[in-house]
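Novice: Sequence and predicted structure are below.
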Amino acid sequence: MTAIIDKIAWIHLLEGQILGARSKGKDIYYIPGGKRDPGETDHETLVREIEEELSVHIKPATITHFGTFVAEAHGKAEGTQVQMTCYFADYEGELRPASEIEELAWLTYADRERVSPATQIIFDKMYELNKLS
């Protein structure tokens, strides 16, 4: 039986770059976000996780679905997959790492090998849509 990690993620693009987050003790970047708490909607999870990890407030009225991507989960048991449901949204505040996040970075398609397998799929899609340099 395949285990699936259900993750909600925020795609933030700026001038052809995408915001990546690296957790403490990890060597690769992820799209910021996380797992939902019991009973939470996607939007509630997105707002809570981004506030916890990046210290900014997502504006709920601006949340738009981008896509859902499935790939092998990085650093987990073989057969474990991550399902990332991705959203765009505007925010208020100043981006800064918080909680388990050690570093934020603006990444381009050239950084594809430095991100998780699910994030690589998102990078490919963004590049195909001419949104990622």
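Specialist: In hand now; what should we look at? This one's a predicted model, so the numbers in the text were calculated from it and none came from an experiment.
Novice: Please make it C-alpha for all contacts and neighbour counts, starting now.
Specialist: OK.
Novice: how many neighbours does the residue nearest to E92 when sequence neighbours are not counted have?
Specialist: In space, and not counting its chain neighbours, E92 is closest to H57: 5.2 Å by C-alpha to C-alpha, 6 or more residues apart in numbering. By the criterion of other C-alpha atoms under 10 Å, H57 has 20 neighbours.
Novice: take a look at this one as well, against the first:
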Amino acid sequence: MELDVVAWVQVSDGRMLAVRSRGRDLLYLPGGKREPGESDWSALSREVREELDLELDAASFRELGVIRAPAHDQPDFARVRMACFTASYSGAMAAAGEVDEYRYVGRGERHLLAPAAQAALDLADERGLLA
């Protein structure tokens, strides 16, 4: 069974933003599952607001790509399908909701990331976003 999620790929100074949810051992990308009837934009902007207290900019919202990877820490799902998007934002970033920590990670810290986030890091690298 596949978990279908949306994720925000935010890169600054060649490093990708990742978050740690309460009780999780690895870092994930900001984002999550769509609610019934929710578009990718609606789901991602809601999740980023809930997790990081930021507002994404709709005019800059772009699909980066879709990755598939083994699901981590999700007992009901074997794999995850993650639609990755970029967008600029406004506000002061702060860990909120279920997020305990956020940090920017580079290629050398991929071991800190869940498998889908590792694949997203590779996608960002392929697209020339990392330093």
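Specialist: Happy to help now that I have it. Every value quoted in this text rests on a predicted model; they were computed, and no experiment measured them.
Novice: related to what we said a few turns ago, trace the residue nearest to E92 of the first structure over to the second structure, please.
Specialist: Mapped onto the second structure by TM-score structural alignment, H57 of the first structure lines up with E55.
Novice: does that match really touch V48, like I thought?
Specialist: Yes: applying C-alpha atoms under 8 Å, one finds E55 of the second structure in contact with V48, separated by 7.3 Å.
Novice: ok, back up a step: now the residue nearest to E92 of the first structure: how far from V47 of the first structure?
Specialist: Noted for H57 of the first structure: a distance of 7 Å to V47 of the first structure, by C-alpha to C-alpha, to the nearest Å.
Novice: Same question for I121 of the first structure.
Specialist: 23 Å.
Novice: To which residue of the first structure is K33 of the second structure aligned?
Specialist: Aligning on TM-score structural alignment places K33 of the second structure opposite K35 in the first structure.
Novice: repeat for V99 of the second structure
Specialist: V99 of the second structure maps onto I101 in the first structure when the alignment is built from TM-score structural alignment.
Novice: again, but for S90 of the second structure
Specialist: So, by TM-score structural alignment, S90 of the second structure is matched to E92.
Novice: cool, V80 of the second structure as well?
Specialist: Counting by TM-score structural alignment, the partner of V80 of the second structure is V82.
Novice: Check which helix or strand the residue nearest to E101 of the second structure when sequence neighbours are not counted maps to.
Specialist: In this structure, E101 of the second structure finds its nearest non-sequential neighbour in R20, 5.2 Å apart by C-alpha to C-alpha, 6+ apart. R20 of the second structure belongs to strand 15-21 when assigned by DSSP states H and E.
Novice: Over in the first structure, find the residue span that strand aligns onto.
Specialist: The alignment of strand 15-21 of the second structure onto the first structure (TM-score structural alignment) covers residues 17-23.
Novice: Could you pull out the buried residues of the matching stretch?
Specialist: Using 16 or more other C-alpha atoms under 10 Å as the test for burial, stretch 17-23 of the first structure gives 17-23.
Novice: Farthest pair within those?
Specialist: With C-alpha to C-alpha as the measure, no two of the buried residues of stretch 17-23 of the first structure lie farther apart than Q17 and S23, at 19.3 Å.
Novice: What separation is there between E63 of the second structure and E109 of the second structure?
Specialist: E63 of the second structure sits at a distance of 24 Å from E109 of the second structure (criterion: C-alpha to C-alpha).
Novice: didn't the match of K33 of the second structure look like it was pressed against D42?
Specialist: No: K35 of the first structure is not in contact with D42 according to C-alpha under 8 Å; the separation is 9.4 Å.
Novice: if I look at the residue sitting nearest the centre point of the second structure, how far off is L112 of the second structure?
Specialist: Centroid-nearest residue in the second structure: L29, 2.4 Å away (criterion: C-alpha atoms, centre = their mean). Note on L29 of the second structure: its distance to L112 of the second structure, by C-alpha to C-alpha, is 12 Å.
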